Structures are given as C-alpha cells and as structure tokens.
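> fold the stuff below for me.
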Amino acid sequence: MAQQYTLSGKITEAKGTAIPFSSVYVHTTTQGTSSNIDGQYKLSLPKGQIELLFSAVGYEDRKITLTIAENTTLDVVLAPKIFTLNDVVIKSSNENRAEEIIKKVITKRSVLLNEVQAFSAEVYTKAMQKLHKAPKRFFGRDVATILELDSNRKGIIYLSETESKLDFKQFHKIKEVMISSKIAGDDKGFSFNKASDLMVNFYENILFEDKLCVRGFVSPVADNALSYYEYKLLGTNEENGQIISKIQVIPKRAHSPTFNGTIYVVNDSWRISAVNLSITKKNGMELIDTLNVKQQLVQVGNVFVPQSIQFSIAGKLLGFQFSGYVLGVFKNYDIKPTFNKNFFTKEILKVEKTSNRKDPLYWEKHRSVPLTEEEFENYLKKDSVSKLKASQSYLDSVDQVKNRFNARQILVTPYIYYRSYNKKSITFDPIATSVFFNTVEGLALKYAATWRQGFDDGRYYSIKPELRYGFANDHFNPNIKAKYLYDPIKNATIAIGFGSEVANLNSQEQTNLLQNTINTLVFGKNVAKFYERRFFNVEASREFAPSFELKLTAEYANRSALTNSNFTNFGKNSEFTSNNPFQPNNENSLLFPKHKAFIVSGTLAYTVAQKYITRPDGRFYMESNYPRIEFNYKRGIKGVFGSEVDYDFISVELYQKKLQLGMLGKSSLLIGAGKFLTTESLNYPDWKHFRANQSIVFNPDERYFQFLDFYIFNTTKQYFEAHFQHNFGSFFLNRIPLLRKLKLEEIIGTAYLSSPEKRNYTEFYFGIKRLNFRIHYGYAYDRDERIKKGFKFSYGFNL
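Sure thing, here's the model as predicted:
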C-alpha cells in the first residue's frame, strides 16, 4: 500500500464562520470524509496530484487541485450558493413551478426508490449526546456523579465512533460488520451505533414509523405529499452541468406529521440531491423537541447514493435539557457488488470481537471526522481514567457513592448495592410494591432481594430469595429461585425454584398486587382469587437456531385451596365475594381438594423473519414486523411422586405485535386455539386460563379481554380466541386545536372467545392513551346480549 499523507484544515464561509458537516471527496470517486461540527476535516491521501471536491448543502461546490507530498494543511472557504429565479424550469402560467417539479419527482418515486439495487460501502459513524442542564438528584441518586457531569451538571454523557462494512440489496436485505468500535471511557464496551439506522430514504412514503411517533412522518415527495405540503421554488443553480432546484417545503397544517425545510432536486432526472429538513414536537414527536436531518447524496454512475447524513436532536424531559447528533459518512461505494446465494441472513449486524481493541493511534489514522475540542477533551478525560476505572480501588470508591442508602429511594424504587469490580450486585425490592392487601391474606408483605453475579462474556447467574407473609391468615411462604444464563449468544438459560407461594388461581397473572390492592381497598371488589402451593421446578430454554426458542419445564407441587380472612376497605359499600369464584356467597367453600401434581411442559416459539444483532456479549433481537408463532404442550403425569393429575393439553398462538398502517397508525393481532386431548384427572389450576379482566384498574396488554371474568369461564375442553387492537396515533384528535397539545392517541379494540363454557363472547372498546396511561370505555356481549359495559383505566408500557 502506498504511503499515506494527511490533509487537514477547516471549511468556513468568507467571514470565517465554520460550515459543519461539509463533504470532502476525491473528485469523481466516493473516497472522502466530512467535516465536524466546527468545520474541521481530515483526509488520508496518497502521494501525488489529486483533485478534491468540497461541498455543503446550500453552498457552491469548490474543486481544488493540489499535489500531496507531505502532511498538508488546507483551509477552504465556500461561497453561499446563489439560486436564481431567472431560469424557467417548467413553463406554466397556472401552476406553481416548485409544485410541478415535486410532481415530477412523485411520478418517478417508485422507480427512484428501488433504483439502487445493491451496494457495498464503508461507513464511519459518530454519535454524541450531551446534557446542558440536569436536576441535582433523580430517584434519590446524585445525577452529576452517576453521569460524570461537571459541577454545573453539564457535559457529554455519550460519545462513540464506529467503522463498518455495509452491504445492501433490495428489498431490505442488509448485512453489516462492525470492524472497530470506540466508546469514551469504556474500553470493553461495544457501540450501539448501526450504519443501517442512517439509511433514510426520502422516496419512502412515510419515515420513522413507530419510532418518533406512532404514525411516522409524510415524506415531502410521498404519493400523497400534495395533500400535506405546499412548495416554493427558491431558485436554481447549475452544478456540474446539471440544474439544481432549491425548493422550500412548507406544511399545510402546522401540527400535521410533516417535515419543514428545503430539498434540492436535479432537473430532468428529478432525483433528490440533498435535504435539510426538520420536525418538531408540534408535529407529533414524543420525548424530544426537535430533529433535524441533513443528507447529501453523490452521483455514482447513473444513480445517487448517500454521501453523508446527520441527525441532530434537542429536547427537555423530566428536568434534563439535552442535545446531540449522529453522523454517518459513506465512502468507497461499489454499486454492482456480487453476493453469493446465502450471503444475506437475518443477522443484520455482527460486531467483531476485536472491534473495541483499537488503540488511539489507529483511531487517529482512521477517524473520518475529526473530533471537536470538546469531544477530544471528553475522550482524554474518560479514557485516561479507563484503566483506573477498572481497578478495584476506583470501582469501590464509585460504589461507595452509589450504595449510599436513601430512604426515599427504597420506598418507590429498588435499592441496588453494587460491587462493580466483581460484577456483583444485590437488588432490594421497593417498599411501595412489597406491601399489599387482599381478602385472603389481609395486609401482607412480599419482599425479595436478588443477588446477581455477572461475567465479562455476558454470562450471569442470579439467586432470588423471597419472603411472603399474610397477617390475617398467618401464613408464611418463603421460596428461592435461581437462574443461570450460560450461553448469551443462544440465550440459553437454566432455572430452578423451590419453596412455597401464594399464587393466583388464574395462571395468566391478569392483575398485579398493587392493582388488586387498589381494587379491593378503594373500589371494594376482591376480584383476584388465590391458592397456596409448595413447589419444586426446573426450567431450561435456549435457541437451537436464530428466532427458534425451545423451553422445557418440569414442576412438582402440593396445592391447597384458600379462603378469605379479611373484608376491609376504605368505603362503606363493598362487593366482596368468597375465594371460590364458582360459589361467591359461600365463604367456607374450597375450590378444589388438596392434591399433588407433577407436570411437564414444552414451548416452541418462532418469530417470522426476525432480525438480530450478534455481539461478543450476546445476541440481541430487533422487534419484528411479522408474527410470533408459539406451540405449547403440557402433560400432567399421574403416579410420579404421588401426583394425582392426568391430562394432555396442546395449543397454538399467533401474535402480531405491530402491524403498521401508515398514517392510520398501527395494529396488533392475536389468534389462539387449544384443546385438552385427555382429561382423566385435573384440578382448577390445570385448566386453560385466559387473559381476563374484571378490574377497573387493568393491565394494558392488547392480548387481554377487558370484561371477561377471571375464573369462571376458563375451560377443560377446547377454545378459540382472537384479539385486535388499533392505535390511530392522534389521527383524529390532532385535528382539534385544544386537544392536539395533549398528544392523545385514539385506541379501539375487539376480542372474541368461543369455548363450551362461553360461546360467542365478544368485546368492543374505545378510548385514549398518553404515554403509559390509558382510559377506555367498552361493551361485552354474550352472543347477542349485552352483559357488561363501563370505563377502564390502566398504566403500563404496552401498546
């Protein structure tokens, strides 16, 4: 390889103002780089004469020929690009000239979308996030200490760089290999940057679906863009013999899911050559206030491919004020690569084991975009103490700060005691979720601490002892559970548990202890029913192929029915029933006799077309746009350890969590069916239980029935169920001025169940959602008769 020399300098305007993220390329090639946010650039070049092209969105390109014989400094001044309205691009007396140009682009959109059939490229990425303001404490923890901020609680909290080899083929086939990875202050970590995340194609009708908001944002050249945008021609400019039109993109409605800014279109070919577009929180974004996208494309052969792209964000959230950017530089394109038949798989990114072992000299030589002074100081500060950070004395001193006990913290959040040097931790449950009430145990306490031991390769094991005591029924139920993840790549685990516990009669865990406490004490309804079991179980799971997961479980349990012990609530009226759902008025009735059970079960799950990332510390799956199919088999074996159960059960379930419907939002779908093949002997805990709900405060999972009784309509025969839910993502409410500021999302749904116990049961509901909170109103029908209706309220992290 020929000796390389370094060309560096700064790109500015005439007055000396830096031009950030400018492109610097060897003319007629895709070998090049980008300037940083301060306009500084650096490029490695061989000895000899070379022609360079300096360009930036909104500025005149500048070609400079120079001879490279040593390391050279070259500062470059770019002039603002002058766009004139003198040249008539399309002659029309009645039509907006900019709109006519956009119509030409839209006409060719589907062709241009798939014009680049394949390519290979090298991609450099850099991500930086910083805090400008932060609260002193967050959930009882000192923010400046945890995030390594300065005395004013400011500073860079994440800085990372990567180099990748990226291969692409239509349609949506991607293979990326991360060759080098660097994170400030973490010489053992692997960056989460992905070059494929930067492949934004504005020929798509909708961008950022279910990322920045549910519906996504309409492209300025989408098929229906004229319904969302107005356009203004700011002028034209000749560049390399081509006429470039600069067009201002103006949303017709300020609060619509649209971009605003400028795009640059090559006349005659009607291709986009660059964009400078922004969206803000009033356009429907969650969590961040503004996003700016700058993209420059370069012509390679007869097609245009991304040369550089930059996302810049800013926002305020929970007292934190932040900003940041992600930059990608694409170079050394091959637009006619040859791939063998099995080249592309579901593995979209592989991080090489040695990617985080590159020394500073490597990065000084290979870094495509120079560091700013602030970034350089951040690396210097954090990397200089990285080895110190790995020492026991340093980690112990940091742990000493983290481990300070805070009463407010332990009340509402877990308290974690760290021993970072040994990768150990002990997590203590918060008090708020450990004290609860139900009519079986009365006031009760369930408290657990989890001891975890981690390893450098991603393996870990955990041990969780748990104590539960009911003050009214005077029952003490201790148990202990342990888990070992022994193969992170195949997500292979083994777990064991033994002891005693109070379990819900419905195995689907349809309500948590806090929700049941609220329903009991506030609304006077003891909807949850319980039984007691003393158990020993073992579970093993692993992937025998990507997206194929097999889980096997064996359990022995001694089960006992329970009765109510306490009938307290805050109100005068209550609707308390017995703990036997089939005899609600008989307090002494036991649902089933005391018995022993030995049960084995297996679950085989497959997620269709699920993509994943392989890192040295594990395999990480991306959320799939296709269904998950799950097969279950359960067998109760009589005679083993005195077991009294004897049955066979089989089921299949198809679950589509996310089905994007463009501007109409997203849907979810579940279809399930199952059957008991034999029922020689079984008790109520062995029945097929449904994800039911009777609570006013409920679980927001879209796979749940909203009004179905928790217990009495479960089955010992066969069943079919279906659930559908749709989130419109403010499609309607965004049109109402006073409501659009609340960013409420419209929810509708339906569910269906048919079994011998409940034929043709149907539900319909509608409501609104905001972040993790939701309220809806619904109806339930038994065949054609309406049997229930009412409001439901939820909090949680589901759709």
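> alpha carbons only for contacts and neighbour counts from here, please
Will do.
> could I get the full set of helices for the stretch 51-200 of the chain?
Taking DSSP state H, counting those that start in this stretch as the criterion, the stretch 51-200 of the chain carries its helices at 97-113, 143-147.
> for residue 194, which of those is the nearest?
For residue 194, the closest of the helices of the stretch 51-200 of the chain is helix 97-113, at 21.4 Å, according to CA to CA.
> buried residues in that closest one?
97-106, 108-109, 112 (16 or more other CA atoms under 10 Å).
> before we compare anything, build this one as well:
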Amino acid sequence: MKRVLFGTALLFLITTNLIAQQFAIEGTITDRFTNHPLAFANIQVMNTSLGTSSNSDGKYLLRLEKGSYKIVASYIGYKSDTISLSVNMNLPINFKLIPTSINLDEITVLPKENPANAIIKRAILAKNYRNEKLISYKFNAYTKGIIKSTKDISSNSNSIGIGLGVKDTAELKITGILENESIGYFQKPNNYKEEIIAQKQSANFPSSINMLTGGRIIQNFYSDDIQFFGRELVSPIAENALEYYYYFIKDTLAIDNRNIFQIQFEPDYKSNPGFIGNLFITDSTFNLIKLDVNLNDAANPGGIFSRVNIIQQYLPYANSIYMPIDYRLFVIGNILGMAKFAFDIESVLYDYKINPKIDDNYFDMVVLKILPEAGKMDSSYWQNNQKIPNSLEEIEAYKRIDSVEAIPKTFADNFSWLSNYTWLSDNFSTVGTLNFYNFNKVEGHTLNGGIYYYDLLAKRLSSAIDFSYSFSDQKFKSSISASYLLGKYRTTEISFSAFNNLSVLFGESDEYGKLLSTLTSLLIHNDFRNYFYSNGFNFNITGAVFPILDLGIGFSNQTDKNSFVNTEFSFFRKDKFYEPNKLILEGKTVTFLTNFKLDFRKYIEDGFYRRRTAQGKSFFTIDGEAEFSNKSILTSTLDFQIYKLNLYVNLNSFKSTKYILEAKAFYSSDAIPYQFMEALPGNVSLLGKDFTFRTVNIFSTLGDRVFTLTSQYQFNDEIFKMLRIPFLENARLKLDAHFNIAWLSILDKTKKLNTISFQNSFPQFIEPLYEIGFGIGHQLIPLKLEFAWRLNHRNENGFVIGINSFAF
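Sure, this is the predicted structure:
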C-alpha cells in the first residue's frame, strides 16, 4: 500500500534544532485490524542507509533532514507499507500494517533428514558468503539503557549499589537511565573501534557507566564469536551449530511476497549452555533476518537471572550484505533472593557504510574513545537526536531521579556499618567503621582516623592523611600521601608519601586483611603477623612512554626500628602467649629505583583516563623493578641491589575455562636487611588464598633469591557439564586446580648479617618445592573447599585441607 502525504498543510510546527536541521518523524506501528502495537517493527528510508525500529509499545522515532523521502515500515507476517513524504517540519505518521498470506515453495529434503536442518545448512552457507563479501563497515548507533530495582540506586564516582533484603513480590521501578550516540568502525580481520560522540545519564549515575553500552555490548549473531557473562556460546548459525542444537520448523510467515521460515531451536542437551528460541530465515536466499532467543538455564551464571532475552533484526545493505539494525537485551534477576533487579538495553544501528576505505592507521590501541564534548550536549541536542522515544514511565523516572539527587545527602545517607570508608561527598571520605579500630600484639587496641580526597582539579589530584593512636605501645602514628596525574589522559603520575607508622613484616606477601588478624588476636590469642616501626618518605614518577610501555623512577628514604610484643590481651584462651615479634636489622636505607611495565592490551579513553581492556581475550603483562642502595652516594646503611621481575598470563581455554599464571623472580646482588627479603606467599592455618602456597605457613619461608610460579586452571562447571554427571551437571559448582613451584635460597652474607633475625633457622628450597591441589565451590557462594598436596618436601604440611575466600 502506498500513500502520498504532504505535511505543510496538515501538521503543526514544533521547534527544532536549526543548526542540525533535522525533523522528527514519529508515530506508532500497529496491526490494522486489531490495533495491537507491533513491537520492534522496522522503519527504513529507501535508497539510503538510514532507519530505525519501534520500541516495545510499537512507537518509533526517525530523524531526517529537510527533503523528500520514501519510508517503509515492515514486520514479519505483514505487508510492508511505504509512504512518500516531503519533510520540512516534525511529522506524526502512524503505520497500520495488514497481515499477509503465505505461498510455499517446495524444499528439497533428503530421506530421514530434518527439514529444518536443511534450512540451517543453507543459512550457514549464506552467512559464510556474506562474511566473505564484508571487508569493512562503518555505522552509527543510538543506545538506551534502563536499570530497574525495588530500591533507589546509590552511587558515587567509585561505585554503584542497589538495596538488599527486598521480597520477590516487591515491584520493580526505573532507578537509572543512560543514553549515548556512537560511531563504530570495523575492518578485517578483527580491527574494531568505536567513538561515543554524545552521552547522558540520570543524575544518580556516574558518566563512566556509558562505557558499558553501545557496540561493545552488542552481539552480532552473524559472527561465531558470541559471549555472554564471560562464557563463549555457540551461535545458532555457527559452523558447528547442527552438532549442538536441535531445530524444527515452527511456522512459515511472510513479509510482502517473501516467505520467512520460523525455526525453533534448543541445545541437544539441557546441560549444554546456549540459546533457546526462534530464528527467522528467508526462503530462497536463506538469510537470517531476525532472532528472538533466551539464554538457557545452563548458560545462566549462578542461576541469578530469571530471564535473559535477546532480540536482533537484520536488513540488506550494499551488495546484499545483511547487517544488524537493532539489538534488544532484556534481563531480570535476583541475587540470593535479596536484590531484585532488571535492565533493558536497546540499540538502534543505522547509516551503514559497507566496505569503505578505512586507513589502517586509524585502528590503534584505542578500542573505545569517548569524545571530550560527549557529556556536554544540552537538552536541545537530545531533543533533536534521540532515536528511541522515551516512554511516559521513563520521562517520569528522569524527573523523579533528578529531583531526588538534587536533595543534599546527609551523613546518614552515606554511612554504612560495613564499610572501610564513609563518604561525605563524591570527592571526600573519612575512615569507615571497619577501619576505625584494629588490634595487634604490638599496638594493642588502636583507634584510626583518616581524611581522603579524590579526583580533585579535574580528576588529577588525590591525597590522604592517616593517623592513629595505639594504647599498648602508647604511640601516635601518621602518614600523608598525595599524587598528581599529568597528560591529556593522566598517564603520568607524580606521587609522594611521608610516614611514621608500624609496618607489617613481609607485607607484600600478605594477602589477608587487617580485620582477620584483629579477630584471631582477640578470639584465639594468635597474631600471625610480625611488625616493625618505620619512618621516612618516598617520591616516585611513572608514566607511559609508549602505548605498551610504562617507565618510572623513584627515591626512598626510610629508617626501620624493632618493635616488641606489648600486650597479652585476648577475650579467650588467656593462658596462651603471643609469639615474640621477629627482629629486623635496624638502620637507615636510602634507595633509588627504576621500574617498567609492558602491557599489550588495548584501552578505552573515557575522556579522563586510559583504561586497559582485554575484551575477553587472552593476554599477558610483564613488569620489573630495580632498587639500588649505596653507602657513599646515598648515605644508606648497606650497599646492595635488588631486581624484581613479574609475569602475569591470562589464557582462555575451552568454553568458559581459563588458565592464569603468575611467575615472580626476586634477586639480590649482596646481603640485604631481613625486612627487605622476599617471603613465599603462604597461608594462615586452615585458610587459603588464590595464587599462594597452601602448604606453606605464612611468613615461614623467605630468601634473597627467589623464584615462584603460581598457577590456576579455572574449570568452572564445564567438566561436570561435559561428563553429564547426574545432579552435578546442573549443580552450578565451580572447580579449579592449581600447580605451584618455589625455588628459594639465602646468601651466606645475608645469613650472617641477619643472624639474630633468623635465630639459626634458614628454611630454603634449594630443591624446588612442587605443590598441587584443587578447590570446589558454588558460583554464588564466596567460599570454596580446597585440597592441596606437596609432591616433595613432605616432612611438614604434606597434605592440607583449607577454606578459600576473598572475604578473609
């Protein structure tokens, strides 16, 4: 059906942005006979690459410059409607589509072959042909994200949180909105870059949240690289799809005179993570033009989502290459029944340029760039550039959230009993309840205070002042630090700190929090740490000299003194005594240091910072440090050099599994003070931490020449799913295995220098220590049970059972 409309005599004029000279064409797409809105119907501007699609209420919004156009509205199962119009003002235009009939052609099917499989085979061939023709492309995208929860979202520049403890029956409401416009570029084989040219969000969101949307979250099902929640999933038209999914023809529909096969599918085995839903494939050409799918239960991480629905549509562009024109993601979840939430992400992709010439130099280390002016667009810009109309609920949510955020927050609004910091504003905090008090065998009861400033002077300056008073050693301690960031993206840091405090001996190897030692001291009369007094200052400069290389220099001056056990206080086990505090080598140490870091990951430029991103791919980093102490030039107590080298590898394996390795080398050229030595990362009693030696007691083994390799293979639940073990395959368990190596020695000169500290005990691993083990836990519980064995040196801790958690 065709109608010719001329808006000059029929419609009223609405004020528009005269600079952009774009006019709004908007309305509703419905079924002509039932008036039922057609959700996600397509709108195309003929002979251009422009278009949009309707929202879930059938409403659409199209922006066009002054001129004459033909606009086509289409929907699977309906005849398309084409309108010719002259645009020189805003025009309300509704489409009423007529259901279409079907004319079936014959499909050749081999004996005993599922007819749906024949269609999928042809669709895979069509996909491959399409991908061969597609060399590069450019597109524009408009994205809107809606967050829903039962309680208002709280946030600052560092975090976002939702309320807990709400019943399932509580009603969800819009508590956050974000919108952005972006331009994306792609070139074979795998070059991709995106620029966000405009962004806004409701007042309770930091602008950085817009980095999570747009083309970075959009999955293109014409690609075999489909990922959700860190897990690779098989596309329904992937090369191996017929071996993974079961298909059947559910219906045959039509657009105009073209038949469309509706094919329903699901994984062959329920334990296989993947998609369930419907594909819509054209007859004769076998192009995928739409999918409406959900993640199955096996792909649902921890079972926290009750719905993960993806809808995507495709239209042909130059050379009959089908490209995605939208992407809809609808998610509903509930974390352990305590935090009910939902989020919707809707993207419209338009203005495609197929196989344009793109300079290879354009694809650099930046994969996402937020332009400096992106967050400065005013309301008139969004009024004239919005591509998805706001619903009444969204309009009201914007008003409600902005009005709530305009109310000054009180101390009670920011206070939490379970926080390390209490935020007084977005840039200012003080010590929180979890940091206000601590206890150890040297200081006894200690009260802590602090004043912290963040992101001052255009997010360049941060500073901190910490102070405390301890009642057993009767000392007041303090430290002050500040850092300033230089460069357009703040890639160079100048930092300074001055301190007079109690330090943890071998603190670099300590993976546990201060709260744990406080609890073990007060409850079981056991402080597993040792301490020494230290005062002095540090000065450092680090910066990016190349996109992949950071270099730094620094200077340190510190004087260390011994500390002693000053209390035997504990609530229980009062008959016990704390272990004597380890003695160190007292004196002044003045050092000059240099460091480097190699990181080949690409990065995001968010307008302020460069943030590294692996994009779900394997990667590695290398960093090192050289520290020089000299008696004559630096007036240090000793002459020595210390060299450190670290390697980190994150290697993706099959499905969602990955292998992570950390290798560290520590080398001293001469005798060094006891407190400068390197301790193996061990553990406390039955507790454990990732990338530590589970069979080594914390701080028990140290050296001045050390090599460690700690590695972990994270199987997640893939092994249980592959073996299809009843109950276990759907139990959402997480399995990992670890393998560690340690080689450690001590120079005779270091032994002699630190005789009092060692007390004639020099534990070493001249023959490397080998340790192996595994852990098992649940995806939603931050605990896992671990089992570890020494493969040699089995004279102690040959076999250990422990509990691992980041909460310790």
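> after superposition, what is the TM-score?
For this chain pair, the superposition-based TM-score is 0.84 by TM-score structural alignment, normalised by the length of the first structure; 751 aligned residues with a CA RMSD of 3.7 Å.
> follow-up on the earlier one: okay, the helices of the stretch 51-200 of the first structure in JSON lines with distance to residue 273 of the first structure next?
Shown next, in JSON lines, are these (distance: least, CA to CA, whole Å):
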{"stretch": "helix 97-113", "distance to residue 273 of the first structure": "12"}
{"stretch": "helix 143-147", "distance to residue 273 of the first structure": "40"}
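> for residue 160 of the first structure, which of those helices is the nearest?
helix 143-147 (15.5 Å).
> pull out the buried positions in the closest one.
Neighbour counts using 16+ other CA under 10 Å place 143, 144, 145 of helix 143-147 of the first structure among the buried residues.
> without its sequence neighbours, what residue ends up closest to the second one?
When the adjacent residues along the chain are set aside, residue 144 of the first structure lies closest to residue 153, with 5.4 Å between them (CA to CA, 6 or more residues apart in numbering).
> and residue 671 of the first structure? What does it align with in the second structure?
Residue 671 of the first structure maps onto residue 663 in the second structure, with residues paired by TM-score structural alignment.
> now name the helix or strand holding the nearest residue in space to that match that is not next to it in sequence.
In this structure, residue 663 of the second structure finds its nearest non-sequential neighbour in residue 709, 4.4 Å apart by CA to CA, 6+ apart. Element membership for residue 709 of the second structure, per DSSP states H and E: strand 705-716.
> run the chain-centre distance for that strand.
23 Å (CA atoms, centre = their mean, to the nearest Å).
> ok, now stretch 756-769 of the first structure?
Using CA atoms, centre = their mean, the offset of stretch 756-769 of the first structure from its chain centre is 29 Å.
> returning to what we had before: contacts for the strand holding residue 709 of the second structure next, please.
656-668, 678, 680, 690-693, 733-747 (CA atoms under 8 Å, 6 or more residues apart in numbering).
> then stretch 743-752 of the first structure?
284, 705, 721-734, 760-770, 776.
> show me what contacts the nearest residue to residue 299 of the second structure once chain neighbours are set aside?
Nearest non-adjacent residue to residue 299 of the second structure, counting by CA to CA, 6+ apart: residue 273, 4.3 Å away. The contact partners of residue 273 of the second structure, by CA under 8 Å, 6+ apart, come to 233, 267, 295, 296, 297, 298, 299, 300.
> counterpart of the third one in the first structure?
The one in question is residue 295 of the second structure. Looking across to the first structure (by TM-score structural alignment), residue 295 of the second structure lines up with residue 279.
> please pull up the equivalent of residue 116 of the first structure in the second structure.
Correspondence of residue 116 of the first structure to the second structure, assessed by TM-score structural alignment: residue 134.
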